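Student: Sequence first, then the predicted structure:
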Amino acid sequence: MGGLSALTTALRERGTAVVQAPPGTGKTTLVPPAVAALVARGGGRVVVTQPRRIAARAAARRLAGLLGEKVGETVGHTVRGDRAVGPATRIEFVTTGVLLRRLQRDPELPGVAAVVLDEVHERQLDADLTLAFLVDVRATVRDDLLLVAMSATVEAGRMGAVLDAPVVDVPGALHPVTQHWAPPPADVLPTGGQDRGVPPRFLDHVAATVRQALAADPGDALVFVPGVGEVEGVMRRLTGLSDVDVVALHGRLPAREQDLALTRGPRRRVVVSTSVAESSLTVPGVRIVVDAGLSREPRTDQARGLPALVTVRVSRSAAEQRAGRAGREGPGAVHRCWSRADHAHLSAHPAPEIAVADLTGFCLELAAWGDPDGHGLALLDAPPRAALDAAHETLAALGATDDSGAITARGRAMAQVPADPRLARALLDGADVAGSRRAAEVVALLDDDVRAPGGDLVAALRMVRRGGPAARSWSDAAARLESLVPSRVARTDLTDDLAVGAVVALAHPGRIARLRPGGGSYLMVSGTGASFRAADPALAGLPWIAIADVERRPGTRDATIRSAAPVDEDTALDAASGSWHEVDEVVWERGRIVARRVTRLGAIELSAVPLAQPPPDAVAAAVAEGLSRDGLAALPWSEAAVALRRRMAFLHHALGEPWPDVGDEALLADVDAWLGVDLARVRSQAGLARVDVLGALRRLLPWPAAGRLDELAPERVRVPTGSAPRVEYGETGTEQPVLSLKLQDAFGWDATPRLADGRVPLLLHLLTPARRPAAVTADLASFWSGPYRQVRSELRGRYPKHAWPEDPTVRP
């Protein structure tokens, strides 16, 4: 790999550098030894981060193998639950989370001479935080600490600016990769962004593409799908391939099975993987990549506090990284399950997690660092304000931060738990409720996102206790979590069912839910409705549940419950005690005041008793709110009141000031003052029926201008025959006033009458003697001189007893 000399020069001169090199150039195994050689004289270890445990272990094993050693000698690794380092270890591969914990414990990083941050372009929250913390450490306590950030994309320029570091650009050295486009039939490819699932027909297409690729190209195949469920689905569809081994690769697999996927086999292989294989990892023997073109990314509904994973289209940069896996060992081929035209519309880069993910854990790290909003840190992107505020609110509710946002002693204890702060709270408090062991078991279950059969998390716990694919990693995680809390025996004799529910309730008190009247769906403490899928009947109908995993699609009324556990009412009240409140509610409901003292758990109503003497100001506000909701039609509008309001609305539109706005919004803005009544005395529709609406409108008339009301907007207009038909004004005042009259009644007028000081002509509806429409005009003079002749000719024959003068401007 070229560029190592430029890197060494940059580190000697500046102490920091950004390495930009495409996947496959060997930066993960070549840069750390070069940095270690640079610091060899001064001593100290080189720590290299990887975004995932599987990548850290694999990179350590690969580099150790290149040195002819075993892991734990010159090269070691430390990941959650697995540590292999020794006194002679000079290069240590760790996950970003492990380094983050070390920085929080001791920012000076004793014994560490250099840090190499690999795959920073992935923009995971831990990576962004670690980068910002290391820049802060170099600026304050360790200016001798060497820092290298390695990126596989053009984002390296931005990182160089943040680090104030030179960018060492290393050209790629991959073998050529032939592109094949394999789009599915129309309507099969998911649009993404809405759900975790992928349609079965699309998995059928991916499996068919794998079979075609194996027939067309040599070598092993690496298949990219978005999640564990899709890995298993594609593997099932590839059952029966002759002389080919199909193996899985994802983060939930035990280390032994991950190592198996990363080891060349005796036969041709198909490795079906999640995004863990996009970068850093080398899967030997791969010359074919089949890319489903999908990725799973976090999203958060900030308004409802519902984090979720959604399936989205892969970005172009990620697609290039995936394709590059086929060209590491020789010429290869990539088969993309989308079209060339679709490729042009992919986003350039994946969205950084800081822009879309839940930020509660991120903000706890910031608080523990002493900078709750991160204003003093070199973050590549500022966190969104709404997500930041929601995270601060959650941390305060958990007792992790105080009113100023500073971390509390409880928050520091939570920060020591390598899990989301909500799960940390469940572990710490759940030990007293369910016992240390069971609390740790449930938290491990939630942290590993173990799938619950039928949505039943208790069944999932029993399943992993019996063994199975997820049992080993779950058991190890539970043991680690249990070691972080003092040994506790449950305060009460809870069954497993209720113990699981209690721990889930402590983790997510806003997701405690009670069955709605009539059954079928639940209402969560947070105020969001939730329902089980029809295929998950195990817990449906229980009076109280604690929901572990829930997802709400845009445009749907209720969220979908993916996993939950039963909980009793007492446990629910204890877990969500911060949401318990008693309030006097006074509302206008079905034409009357309803006053109650209500006890609620968040949005869930627990009990209610009538209020005999509700506060007068609350009654007035309820009546005003009821009028605002139901509209002014609830008032007793007489014909005279309606007519006056329309005339006033017309003048407001035609003349403006001083004629007031009498539209609904304007009148409702100060309804009690306008009506001139004490709304606090109103108790029902009968009270509203006594309101004098006409008198209230008259009080709004602007004097002395109101003295010309009949002149500017007359109720009636006198016509040449002496009669005075009524003027019809529109509801909003923007409509042109209408005067309906017989055509003969207009003989003698030479022009259209005009209102509002001559600004608005009447719209004349001219009628036959039988009062049927003859013509409509707002320009009578033009009508007389033109269309009238045709109308006259028709009407003379139909109504011969009536006079039809040739000159209609003269009365006959």
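Tutor: Everything's here; your move.
Student: rest of the way, CA atoms for contacts and neighbours
Tutor: Will do.
Student: in the stretch 251-400 of the chain, which spans are helices?
Tutor: 255-261, 316-324, 340-344, 353-356, 360-369, 385-398 (DSSP state H, counting those that start in this stretch).
Student: could these go into TSV alongside distance to residue 801 and mean neighbour count?
Tutor: Output for these, formatted as TSV (distance: least, CA to CA, whole Å; neighbours: other CA atoms under 10 Å):
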stretch	distance to residue 801	mean neighbour count
helix 255-261	104	16
helix 316-324	85	21
helix 340-344	77	12
helix 353-356	82	20
helix 360-369	89	22
helix 385-398	79	18
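Student: For residue 522, find the nearest of the ones you listed.
Tutor: Comparing those by their distance to residue 522 (CA to CA), the top pick is helix 385-398, with 22.5 Å.
Student: Packing partners of the closest one?
Tutor: helix 360-369, helix 421-434 (3 or more CA pairs under 8 Å, 6 or more residues apart in numbering; DSSP states H and E).
Student: who wins for proximity to residue 626 among those?
Tutor: Comparing these under CA to CA, the one sitting nearest is helix 360-369, at 38.4 Å.
Student: contacts for the closest one?
Tutor: The contact list for helix 360-369 (CA atoms under 8 Å, 6 or more residues apart in numbering) reads 104, 125-126, 129, 372-374, 388, 390-392, 394-395, 400-401, 405-407, 411-412, 415, 420-421.
Student: Below is an additional structure, to be compared with the one above:
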Amino acid sequence: MIRDAALEALPVRSALPALRSALDAGGVAVLVAPPGTGKTTLVPLFLAGLLGGDGPVRRVVVAEPRRIAARAAARRMAWLLGERVGERVGFTVRGERAVGPRTVVEVVTTGVLVQRLQRDQELAGVDVVLLDEVHERHLDADTVAAFLWDVRETLRPELELVAASATTDAEGWSALLGGAPVVTAEGASFPVETVWAPPARPVRPPHGMRVDPALLTHVASVVRRALAERSGDVLCFLPGVGEIARVAGLLGALGDVEVLQVHGRAPAAVQDAVLSPGGRRRVVLATAVAESSLTVPGVRVVVDAGLAREPRVDHARGLSALTTVRASRASGTQRAGRAGREAPGFVYRCWDEAEDARLSRFPSPEIKVADLTAFALQAACWGSPDASGLALLDAPPAGAMAAAREVLTAVGAVEPDSGRVTDRGRRLSRLGLHPRLGRALLDAAPVVTARRAAEAVALLSEEPPREYGDDLAGALRAARRGGDAYAGRWRQEVRRLSSLAGDSAPEGTGGGPAPARGQAGDEYVVGVVAALAFPERIARKDKGSWLMVSGTRAEAGDGSALRDAAWVAVAVADRPVGAGHARVRLGAVVDEDVARWAAGSLYGEGDEVAWAGGELVARHVERLGAVELAVRPIRDPAPGLVREGLLEGLRREGVGLLRWDREARGLRERLAFLRHQLGDPWPDVSDAALLARADEWLEPELGAARRRADLGRIDAGRALTRLLPWAGGEAARLDELAPERLEVPSGSRIRVDYGDPERPVLAVKLQEMFGLQETPRLAGVPVLVHLLSPAGRPAAVTADLASFWREGYRAVRADLRGRYPKHPWPEDPAAAEATRYTNARLRR
């Protein structure tokens, strides 16, 4: 029995005629409807023709970004129809499916829909696809939108497509979908009053996954304050599962108030309890899953910690993970709106009002910040390896796509040159796993059996709870005996992956025969799987820490079961505040045989000459990436290697390793002056520029050098002359434009100081400049004249001699002639004869 009263109360109902008209006209539309208006529940039923009327019943697929939202939406729609899930409304998420022969509205996750499109690009039998919560900009959602637009343009122009958003980023989606009409539904939310509740003392900003415990203590106190000051249920937003558990512990027993924890890993019973009003007052501690996809009834108060989790990838260190960030203003608005769904409400924001304006406007699109390996594989399977042919709101960053291509090439998923997907890549794409984990499943199955490989891969596909420990073998045993929600999901995923692994032959490892299967205990199994999934994170103990194949150093946490292992395969790592190395959060013990096999493509050996300890060191090295397996010294390395080693030394310690006498330093300063004043063709003689052109000015001397001492024998001044602009004839003007010495009126030739490229300096005794009216110029720049006393001490500085003789000389003469009576001090220096002698010498 259809619940007409509940359907009539949903505000989006007024927008349905406009939505139908937009779809009839062009087949695409953007629906903007605030949370709680019914866009997720009423609109699909309307599009399917399940609300009565004479129109035909059509099949509708609704794509949600999260599993919990997909289940909740299906349950709510089934309830509105007076049915059970699996009848006319069903859902499909990874590892769970509730649909039947009568199902016409199916709610799926965006990840499931990506897989479905790869298998059946036409989506045979589907009439309408509704992409929900597109404003959240999840990578799978952007991918699905791009694929669906391609399907409409090339295969099925009759397929209707609706992009539904809770915020007003409608213009971008409209343009992406070929100018789709924007249909707006008015919300029926009640006013929400903001209460600013910052901590009394500053808290440390989030770093990686870490949140300052002082902030969580403050959030718990704000929840208690809200319970005391307001009525109704309290919804508290926190960034992750760990923070939810911490605040729940801080709240403790709250009398007659029930504390519920809702997140993607929460048991279905807890999720149902959150979405169903009860008799007791409730505090619901939730992640961002409750921002827009779920309506939590009974909420009158929101407490917002102001934090969120977003994916980040560090390509330099080869590590990717979720990281804690400040939530955007758009997220803050979404969260606050939860308090005004059913009545006027309040939002307690745990930060200062002045901070609010400094927050980013919107969350970062995942395509801009996440690991793009899985996306790149899906794009390659779709026929667009570089994603340039896909309709995307934001183009994927070139660096992230290049890193993704490297991983896909290494696991044999794409061809090295063209980027086209291989048969192995297509198989990997159908596993519903990150390509790294797919590679580990397929290549480990023949070594440790499909079931054992599936157990370890399932453990890595959803990171186990912290209480399982950082040792994958121990975590595997905990999952097997566990009765918690994680263990239940793990068992379900093991069954799925076991059936997919089947009989596989290891391929693409590049390390020769696989290690013997007879050793397949838990430690061995998880080690093989982790090493295959993350070969560049295999690490060997070195100088008190582990050195990964990638070159990143890592350490174990306090009390780690991995601490004494000589070799580990690191599955998850982060970098604590102020730490110089990564910290292993999840890893497995391996041995050198497994390391060599799994990372075989990274093995290399050969002669190396490196700069170490201030000297050249020549060795023959076997290595896995940055990890040295075996080393022996060599006596006669190839000249090219020696040359590169010497250049490395120059880069590290600078060109000061060469012999720079006074003439060489002077020439370099003169050239630097001309470069600064005149530019080309005068050469750049900075350290960086000299090293970049070492081939031009240090040959053949560098080619003949064999050790550090040989560098010190290279005459840098003579070598530097090779950089002079000989070809154009400008080199011949060096002494004219920047002479080493200047002749002054006394006849002396005084050295010019070019230490400051802005202006050369001439330091000369004052009497030697008598009679000179014009200040000397070099390369058009007036020389800065330091006029010295007879004892060689500074008496005056001028860049305008004529002005000095008129205005400054009188004071200098009065000060110095009493101290130096034997030297000439004429009243008119401009007309006097310059001299380097005293009066007595002059009289002779």
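Tutor: The structure has been received and is ready for your questions. Worth saying up front: this structure is predicted, and the values here are computed from it rather than measured.
Student: TM-score of the superposition?
Tutor: Scored against TM-score structural alignment, normalised by the length of the first structure, the superposed chains reach a TM-score of 0.91; 803 aligned residues with a CA RMSD of 3.0 Å.
Student: about what we covered before: let me know which of the helices and strands packed on helix 385-398 of the first structure is the nearest to residue 52 of the first structure.
Tutor: helix 360-369 (17.3 Å).
Student: sec struct for residue 609 of the second structure, please.
Tutor: Three-state assignment for residue 609 of the second structure (DSSP: H, G, I helix; E, B strand; the rest coil): strand.
Student: What lines up with it in the first structure?
Tutor: Aligned counterpart of residue 609 of the second structure in the first structure: residue 586 (TM-score structural alignment).
Student: Am I right that that match is in contact with residue 619?
Tutor: Yes: Residue 586 of the first structure lies in contact with residue 619 (CA atoms under 8 Å); the separation is 6.3 Å.
Student: list residues touching both of these two?
Tutor: What both residue 586 of the first structure and residue 619 touch, as defined by CA under 8 Å, 6+ apart, is the set residue 593.
Student: ok, and the closest residue to residue 703 of the second structure other than its chain neighbours, which helix or strand is that part of?
Tutor: Ranked by CA to CA, 6 or more residues apart in numbering and with sequence neighbours excluded, the top spatial neighbour of residue 703 of the second structure is residue 643, at 6.2 Å. Under the criterion of DSSP states H and E, residue 643 of the second structure resides in helix 639-653.
Student: That helix: average distance to aligned residues in the first structure?
Tutor: Superposing on the first structure and averaging over aligned pairs (mean CA distance after the TM-score superposition for the first structure), helix 639-653 of the second structure comes out at 3.5 Å.
Student: Show me how far that helix is from its chain's centre.
Tutor: Put simply, helix 639-653 of the second structure sits 33 Å off its chain's centre (CA atoms, centre = their mean, to the nearest Å).
Student: residues in contact with the helix or strand that it is followed by?
Tutor: Remark: after helix 639-653 of the second structure, the chain's next helix or strand is helix 662-678, criterion DSSP H and E. Helix 662-678 of the second structure is contacted by residues 681-686, 715-718, 720, 737-740, 753-760, 779 when judged by CA under 8 Å, 6+ apart.
Student: The residue nearest to residue 615 of the second structure when sequence neighbours are not counted: what's it in contact with?
Tutor: For residue 615 of the second structure, ignoring the flanking residues on the chain, the nearest one in space by CA to CA, 6+ apart is residue 708 at 5.7 Å. Taking CA under 8 Å, 6+ apart, we find residue 708 of the second structure in contact with 614, 615, 616, 646, 657.
Student: Now, of those, which are buried?
Tutor: Buried members of these, scored by 16 or more other CA atoms under 10 Å, are 616, 646, 657.
Student: What distance do you get for the first one to residue 609 of the second structure?
Tutor: Spatial separation of residue 616 of the second structure from residue 609 of the second structure under the definition CA to CA, to the nearest Å is 7 Å.
Student: do residue 675 of the second structure as well
Tutor: Using CA to CA, residue 675 of the second structure is found at 35 Å from residue 609 of the second structure.
Student: Looking only at neighbour counts, state which of these two leads.
Tutor: Neighbour tally, residue 675 of the second structure and residue 609, criterion other CA atoms under 10 Å: the higher count belongs to residue 609, 23 against 17.
Student: Just list the residues touching that one, thanks.
Tutor: Contacts for residue 609 of the second structure (CA under 8 Å, 6+ apart) come out as 616, 617, 618, 619, 637, 641, 642, 644, 645.
Student: give the contact list for residue 499 of the second structure.
Tutor: Taking CA under 8 Å, 6+ apart as the definition, residue 499 of the second structure has no contacts.
Student: Which residue of the first structure is paired with it in the alignment?
Tutor: Aligned by TM-score structural alignment, residue 499 of the second structure pairs with residue 483 of the first structure.
Student: ditto for residue 239 of the second structure
Tutor: Match for residue 239 of the second structure (TM-score structural alignment): residue 226.
Student: Residue in the first structure paired with residue 256 of the second structure?
Tutor: Residue pairing (TM-score structural alignment): residue 256 of the second structure is matched to residue 243 of the first structure.
Student: Helix 662-678 and the strand or helix carrying residue 750 of the second structure, what's the angle between them?
Tutor: Using DSSP H and E, residue 750 of the second structure maps to strand 749-753. Angle, strand 749-753 of the second structure to helix 662-678, by axes from the mean of the first three to the mean of the last three CA atoms, to 10 degrees: 60 degrees.
Student: So which elements touch strand 749-753 of the second structure?
Tutor: Using 3+ CA pairs under 8 Å, 6+ apart: strand 749-753 of the second structure touches strand 741-743, strand 761-765.
Student: can we see that at 10 Å?
Tutor: helix 662-678, strand 741-743, strand 761-765, strand 784-788 (3 or more CA pairs under 10 Å, 6 or more residues apart in numbering; DSSP states H and E).
Student: got JSON lines for those, with distance to residue 446 of the second structure too?
Tutor: Below are those laid out as JSON lines (distance: least, CA to CA, whole Å):
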{"stretch": "helix 662-678", "distance to residue 446 of the second structure": "66"}
{"stretch": "strand 741-743", "distance to residue 446 of the second structure": "80"}
{"stretch": "strand 761-765", "distance to residue 446 of the second structure": "78"}
{"stretch": "strand 784-788", "distance to residue 446 of the second structure": "80"}
